[in-house]
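Visitor: Take this sequence and fold it.
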Amino acid sequence: MPTIDALSERLTEYLDPQQIRQVRRAYFYAEQAHEGQRRKSGEAYVTHPLAAASILSTMHMDHQSLMAAMLHDVIEDTEVSYDGVCSQFGESVADIVDGVSKLTHLEFETKAEAQASNFQKMVLAMAEDIRVILVKLADRLHNMRTLGAMRPDKQRRIAKETLDIYAPIAGRLGMRDVQIELEDLAFQAHYPMRAKYIRRAVVQARGQRKDVISSIQDTINQRLRQEGLNGTVTGREKHLYSIYNKMKSQNKSFAEIMDVFAFRVVTDNVDDCYRVLGAVHNLYKPVLNRFKDYIAIPKSNGYQSLHTDLFGARDITIEVQIRTKEMDAVASQGVAEHSHYKTYGDSDSAVGSYKRARKWVQGLLEMQQRAGNSMEFIESVKEDLFPDEVYVFTPQGRILELPAGSTPVDFAYAVHTDIGNSCVSCRVDRRLAPLSQALENGQTVEIITTPSAQPNMAWLNFVMTGKARTAIRHFLKNQQRHESIDLGRRLLNQFLSKYGANVKDVDNRKLQELLDEAEFKSLDDLLEDIGMGNRQAYVVARRVRPEAEDGAEEQRESPLAIKGTEGMVLQYAKCCRPIPGDEIIGHISAGKGLVIHRTACRNIGYLRDDPDKCIYLEWYDELKDEFVADLSCEVESHRGIIAELATMATSMGADLLQIDIDDHEGKLAKVNMELQVSDRIHLARVMKKIRALKTVNRIVRK
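Guide: Next up is the predicted model:
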């Protein structure tokens, strides 16, 4: 176990004596605050914050981060308050400690909602100071190292949480060393038997591969010396969780994964990186389409390197990564390498990593503000923690980084939320393309917009980024709310018309009583509830109607006009497919809004005679929408009959959505057709045209 003296000795490498004294003072303060407390393993509790601070010291983090690591549990687990920490160690340290303290209940053993809510708090704390998540990752890493003291069921819960959230966040911040250790420790805790067998196989394979690796390494070193290039060549070993993931996702055997030999070359400057690339390409043949330049176009977490795959001797596949020393440090420590919190040095790679991390956190904040609830937010974040990216261009040449599998809709929302909301189509490499098409590296994407456009619910089936998903849901929820309020007002007005009144005439005292009883803040909330079918309009009308004057009689309600633009809160019943011209009736379905049937529909029969549950409707005079109608035809079967029926339908301006032959009886066949028509008159014309065919014996509307 580390000691405070050993840590102080290590800190002399990069902190001045005054800063080291402050770190030691924070340790002794924590030791006193946690006096008498023990960990599950039996050790004094203060060993944990000391170990977390030691982990941060290996990243050369600043003294305030180390002090916050020492104190990260005092607010949560002792009598010490935020003000106490602030008065002793300053506001910056107290804010980091407070930010980390709010996250301590983020465990799977708590309710999912509580977990998601705490995750939101973490994002808000990260937005204030990104060191909050660095301290939390150090805290989690030491907890994972000492997880063996926990019960097996709790080990699995914490391990799953680490794999789902903390390891991906470490990767997203570019902290690869922390990510790899978290993944391997969590893998061993969650899948102990699988980890055991893979580890055993790796040890065995390591002995068999030793000579091959040494031979390739010597050959590359020799070529670099011949070319007069400086570079340190090392063999890279895949970690357990990476091997397991590749075996699972790529459906490959262990032998196939281990057949690839990986090497890393670290040089002095960017110019040498490209010279080394040329040298290794002269030495071994490169694999087509397996070269990636992350120096010119860094990954979203700031990672920079050249990647190339080569065919070596004896049919061996070789992976080579080439980078500078600065890039290597950033690849290992990511945002923790940034000099913003350090007293020495500076590097473009580290600054770039920090800026990208801040941009990602700002993106999380935007998603958090738009998300409907904490559960929706955490799901969006999980979807956004992608390890792979595609790089696409705007028509102006700007590069955008998107998760692998992203579509033009994701691209549109990445440019701006308003662009996504008004997107109607796109061009990929100057050709029209579907909005659901997966984008590839190097493509140029142009989004075509129109002010009247709006997001489609179907987009949620294929978008990949959390930003796009959250923005679409946010728009649709707002749209649904507006439509629900409008429908709720119309329904309430209809039932109030029985009493010769409308929403403006309601008894305010009665209305307020109803709002208080239902815990609604405003009349709009009540109208939305009515429009969504969660509350019956006739019940509300009776509660809030104005006092009847003497001799006043109830009036007959007027039918509600259907405009066809009610959108998400109005549905046409599929059992009878009503179209303009039909006599219609509606009923309110909880959570769905108004469902419209034909008056003669058998499925509405049991409600038809109940005026409080059924609403008499009429079509608005000017409807421009198209509606679906089902036809059933009895025809004399012969070759080309389907084509004839389709031609007749389309010749009358009806869109044919579906056509199929249901069953045969000798030469007779039953054909079902699904058409889009404007109204009942249009449908009658289509039916008359089809009926004129000699082979059609009978045609009826379903």
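Visitor: C-alpha only now, for contacts and for neighbours.
Guide: Noted.
Visitor: right, and the secondary structure at the residue lying closest to residue 503 once chain neighbours are set aside would be what?
Guide: Spatial nearest neighbour of residue 503, excluding adjacent residues (C-alpha to C-alpha, 6 or more residues apart in numbering): residue 493 at 5.8 Å. Following DSSP: H, G, I helix; E, B strand; the rest coil, we place residue 493 in the helix state.
Visitor: Was I right to think residue 493 contacts residue 506?
Guide: No: the pair residue 493 / residue 506 is not scored as a contact, 10.1 Å apart, by C-alpha atoms under 8 Å.
Visitor: neighbour count winner among the two?
Guide: Remark: of residue 493 and residue 506, residue 493 carries more neighbours, 24 against 17, as counted by other C-alpha atoms under 10 Å.
Visitor: Next, the structure of the following sequence, for comparison with the previous one:
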Amino acid sequence: MQTIDALDGTLKSYLEPEQTRQIRRAYYFAEQAHFGQIRRSGEPYVTHPLAVARILADMHMDHQSLMAAMLHDVIEDTGINKAAIGKQFGAPVAELVDGVSKLTQMEFDSLEEKQAENFQKMALAMARDIRVILVKLADRLHNMRTLGVLPTSKARRIARETLEIYAPIAMRLGMNAVRMEFEDLGFSALYPMRARRIAAATRKARGNRRELVEKITHQIESSLAQEGHTAEVIGREKHLYSIYKKMRSKKKSFSEIMDIYAFRVIVDSVDTCYRVLGCIHSLYKPVPGEFKDYIAIPKANGYQSLHTVTMGMHGVPIEVQIRTREMEDMANNGIAAHWLYKSDGQSANGSHARAREWVQGLLEMQQRAGNSLEFIESVKIDLFPDEIYIFTPKGRILELPRGATAVDFAYAVHTDVGNRCVACRINRRLAPLSEPLESGQTVEVLTAKGARPNPAWFNYTVTAKARTNIRHFLKHQRREDSVALGKRLLDKTLAGFETALDELPVHLLQEYLQRLGYATSDDLMDDIARGERLPSVVAQQLLGEPVDARAMETSNSAPLAIRGTEGFMVTYARCCRPLPGDAIAGYLSPERGVVVHRESCRNLAEVRAKPERLIALRWDDSITGEFIAHLRVEVENRRGTIAVIATRINSMGVNIEKISTEDKDYQFTYVDLEVQVNNRVHLARILRRLRGIASVRRVSRLKN
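Guide: As a prediction, the model looks like this:
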């Protein structure tokens, strides 16, 4: 069993005597607070905070972090509150302890919501002090080491949460040693049989490989010594979870994964790193496209190293990582190395700055997320580990996850740039916003003043920042659109009673809102636009008298003008594709708002059974926007006919949304097109041009 005396040697090696004394005082305070409490393993509870402090001490964390580690369960598991800790040990330590403590006093609907709320609280505390997450990671690491005493179901739940959240966070903060231990412990708890089998196979393979590993190590050391380089060469072992992940993702057998031999070369300076790389490449042939320079362009978590893959003797693939001693410490401890090198380490400060930038991003996501579950999903997306590096036109480098598009890039530059982007240039050529980006590309985003996010962007954005901001904007935009439409619908109905919303007495509207439980009139308008309340019923209730048939008929006969700028709360039916110039009618649909149909649409006939939901509509004289028209072109079976049709339409500046073919018989084929048009006149011009093609037999607009 660990004791505070056993920790003393480590503390005295890097802390002041007064700081060591304060840590001891925190330990004795925790020992008293947890007196009588026993862990499931049968040990006194205080052994847990002591073990957490030991993990942080091995990382050379500061004395306040170690004091918080000693006290991190006091608020949660004893009667002592944050104020008492602040009085005894100071506000910074109390804030750290409070940030790590769970939300024990609140009731939640589900375990997932509880976990999400706890993580959200911790993220907010991290924004105030980044050390909160380091104490939490150490706490979780010791819990994972002692997982065996828990019931299987609870152990599996904790292991899954660790693999999904805490291991990626450790990776994001550059704490590779912690991340690897999280993954192996979580893997063993979640899939014990798979872990045992891979561990046994690894031990067996290691014995078979020992001779070749020693031979390659000797060759690299001899080659470097001849060039006058002093270096430490280590045969690098893959950990269990990484072997398992590679077997699953790459669909390879265990023997194929273990065929690659990995080595790490640790040298004294950055200059020597590049010289050693030359020696390795002269010793073994490099594999083209497999060299990565993370020294010149560090990873987002501050990781720096040279990576190369070479072909050794008998065609054996050899992975080599070359780095300095400081880079090695940074790779293992990440942001924790900030305290190790805080006196003069610029790279450590860089890692600390990157971590703070990431936490600020978390804070922004949290503010824009609808709830804690949405926030934690965004965080999981953000922790996606595979990166690409993209250049701005001015040469700034931005790190994005693999699969990111120009929309993700635009939001990474700035939220306003993302909200207003309309097009992009990739390496100076115009490209679609949906095109996946590749490392090394230069991307320029084109913006427009009146532009706004498109719901279709959800189909090809991968970063949490982009998705959270698009969702946030659309949510607010939908609300604005629905409130504006609700007012128009209610005003239209009230016009039949020779009054208007603005003319109603204020007290009448306020009484009505209170009676129905609405906080504001905007909430009522929102419900009207979404079809939750019918404007005719609301008008009747507001006026407080029965509506005669004539007045009702008048209110319904005055058509609502469709301007094309109503936004989300006016939907154009896909069945009949109404265009400006068509006779139209509509109905109020729950959640979808006003659905516009052509008057002749047979689907509208089905709704006529509910006349209270029907709305008389007309196109506004100043209608703007683009609308989809569905065309069917009957053509002779000739080679290149579809290309001629597409070229003819494009020459008119018309966009083709969709194209498909269907054989009519051996001589003729149907070509179905969906094109963007402004109105019926515009459509007539397109039909006239298509009929001029020699192989076209008939062109018609599909009605349903």
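Visitor: now what about the TM-score between them?
Guide: Scored against TM-score structural alignment, normalised by the length of structure 1, the superposed chains reach a TM-score of 0.93; 699 aligned residues with a C-alpha RMSD of 3.0 Å.
Visitor: that older thread, and the residue nearest to residue 503 of structure 1, what is it in contact with?
Guide: By C-alpha atoms under 8 Å, 6 or more residues apart in numbering, the contact set of residue 493 of structure 1 is 501-503.
Visitor: In helices, which of those appear?
Guide: Among these, DSSP state H puts none in helices.
Visitor: out of those residues, which are buried?
Guide: Neighbour-count burial within these applies to 501-503; the criterion is 16 or more other C-alpha atoms under 10 Å.
Visitor: got the residue ranges for the strands in the stretch 301-450 of structure 2?
Guide: Assigned by DSSP state E, counting those that start in this stretch, the strands in the stretch 301-450 of structure 2 fall at 306-311, 317-324, 387-391, 397-401, 421-426, 429-431, 443-447.
Visitor: Give me the neighbour count for the residue nearest to residue 172 of structure 2 when sequence neighbours are not counted.
Guide: Spatial nearest neighbour of residue 172 of structure 2, excluding adjacent residues (C-alpha to C-alpha, 6+ apart): residue 301 at 5.3 Å. Neighbour count of residue 301 of structure 2, defined by other C-alpha under 10 Å: 23.
Visitor: Counterpart of residue 444 of structure 1 over in structure 2?
Guide: Matched to structure 2 by TM-score structural alignment, residue 444 of structure 1 sits across from residue 442.
Visitor: ok now do the residue nearest to residue 172 of structure 2, which residues does it touch?
Guide: Each residue near residue 301 of structure 2 by C-alpha under 8 Å, 6+ apart is listed here: 171-174, 334, 351, 354-355.
Visitor: please redo it, this time with the cut-off set to 10 Å
Guide: Going by C-alpha atoms under 10 Å, 6 or more residues apart in numbering, residue 301 of structure 2 touches 170-175, 330-331, 334-335, 350-355, 358.
Visitor: for structure 2, longest helix please?
Guide: Across structure 2, the longest stretch assigned as helix under DSSP H is helix 192-226.
Visitor: returning to what we had before: of all the strands of the stretch 301-450 of structure 2, which gets the most neighbours per residue?
Guide: When you average the neighbours per residue for each of these (mean count of other C-alpha atoms under 10 Å), strand 317-324 leads with a mean of 22.
Visitor: Show me what that one is packed against.
Guide: Applying 3 or more C-alpha pairs under 10 Å, 6 or more residues apart in numbering; DSSP states H and E, we find strand 317-324 of structure 2 packed against strand 232-236, strand 261-267, helix 270-283, strand 285-286, strand 306-311, helix 325-333.
Visitor: how about 8 Å then?
Guide: If you count contacts as 3 or more C-alpha pairs under 8 Å, 6 or more residues apart in numbering; DSSP states H and E, strand 317-324 of structure 2 packs onto strand 261-267, helix 270-283, strand 306-311.
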